[in-house]
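Visitor: here are the coordinates; sequence isn't available:
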């Protein structure tokens, strides 16, 4: 990584804390090819550049939104190939966004159903009533 001063490099502990991942997860990301090669110092300790940290933050975002590892890997390969891959990256991110919007809508429906159940139990408790007969055992 040319142009980066030694004091700008971070060790794995600092990077893990900075991006909200465990050290083991960072190592796993490296093994899975999600992170560009990380330099090592003379003692073989990892030296993450500011660019690595930025990329890891992107990966954390993608993972938190449910992007599969294979798509994260593909996105990384496309990013490494430069600006010519912008249309492919846009398509990948747009498809993921569409899945995320659908998941949010489904969660909204689930939350509304759960809210209805909570309200029903509050009413039953306030009235001192039972919710109904228990389900049969199936015997």
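Guide: Ah, there it is. All values reported here derive from a predicted model rather than from experimental measurement. Numbering: from 1, shown residues only.

Visitor: drop to CA atoms for contacts and neighbour counts, all remaining ones
Guide: Fine.

Visitor: tell me how far the lengthiest helix in the chain is from the chain's mean position?
Guide: For the chain, the longest helix by residue count, based on DSSP state H, is helix 86-127. Relative to its parent chain, helix 86-127 has a centroid offset of 17 Å by CA atoms, centre = their mean, to the nearest Å.

Visitor: Output the contacting helices and strands for that helix.
Guide: helix 69-80 (3 or more CA pairs under 8 Å, 6 or more residues apart in numbering; DSSP states H and E).

Visitor: Now do the helix it packs on and helix 86-127, the angle between them.
Guide: 140 degrees (axes from the mean of the first three to the mean of the last three CA atoms, to 10 degrees).

Visitor: mind listing what's buried in helix 69-80?
Guide: Buried residues in helix 69-80, counted by 16 or more other CA atoms under 10 Å: 69, 72, 73, 74, 75, 76, 77, 78.

Visitor: Against that first model, consider the following:
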């Protein structure tokens, strides 16, 4: 299946299948300087070592979690060797903290979505359309100045106010 002549290296098609990245994406990652471990064999064909494949999986994970391309590139350019371990580890620890924060936010968002699913099921059980409830909110349930505004915008702002109250952080 390997399309490289090197016995311990595999070709781009096999790497694409292993990583779930398209061949075009792998080539783009290489052009952008995100893959330092890609070697070329005779005839210019790419050959990926097991270490390169592990690195591709790391780059994919970093990108999926929202790490900017420039930060990934900086990570790659740090080089290898003991003198870079602390800087690389610090960068990965920062990304891990950001991922933990994303997971927390996603859990909160999932709870809101599940609450809405339950609400819609209840409306259906009662024979009501979700649009029926918009006109039934008590006027005093709205904050001053909210009448006539988009209900989704109102809910988002109310959720933000609740979150600020939980964390004590005021957003600009």
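Guide: Looks like it came in fine. This one's a predicted model, so the numbers in the text were calculated from it and none came from an experiment.

Visitor: on that earlier part again, mean deviation (superposed) between the longest helix of the first structure and the second structure, please.
Guide: Once the two are superposed, helix 86-127 of the first structure sits an average of 1.2 Å from its aligned residues in the second structure (mean CA distance after the TM-score superposition for the first structure).

Visitor: Leaving out the residues flanking it, which one is nearest to the most centrally placed residue in the second structure?
Guide: Within the second structure, the residue whose C-alpha comes closest to the C-alpha centroid is residue 65; the distance, by CA atoms, centre = their mean, is 3.1 Å. Distances taken as CA to CA, 6 or more residues apart in numbering place residue 99 nearest to residue 65 of the second structure, at 6.5 Å, with adjacent residues excluded.

Visitor: which position in the first structure aligns with the one you found?
Guide: For residue 99 of the second structure, the aligned position in the first structure is residue 100, judged by TM-score structural alignment.

Visitor: Its match contacts residue 63, doesn't it?
Guide: No - between residue 100 of the first structure and residue 63 there is no contact, the gap being 11.6 Å when judged by CA atoms under 8 Å.

Visitor: List the contacts of the helix or strand harbouring residue 57 of the first structure.
Guide: Applying DSSP states H and E as the criterion places residue 57 of the first structure in helix 50-64. Outside of helix 50-64 of the first structure, the residues that reach it under the criterion CA atoms under 8 Å, 6 or more residues apart in numbering are 8, 9, 15, 19, 35, 36, 38, 69, 72.

Visitor: As TSV, those with distance to residue 127 of the first structure would be great.
Guide: What follows is those, written out as TSV (distance: CA to CA, whole Å):
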residue	distance to residue 127 of the first structure
8	64
9	64
15	55
19	49
35	58
36	62
38	64
69	50
72	52
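
Visitor: Type out the PyMOL command that picks the buried ones from those.
Guide: Here is the PyMOL command that selects only those of the contacts of helix 50-64 of the first structure that count as buried (16+ other CA under 10 Å):
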select buried, resi 9+15+19+35+69+72
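
Visitor: tell me the two of the contacts of helix 50-64 of the first structure that are most distant?
Guide: Every pair in the contacts of helix 50-64 of the first structure was compared (CA to CA); the two farthest apart turn out to be 8 and 69, at 28.4 Å.

Visitor: Brilliant, that's me finished.
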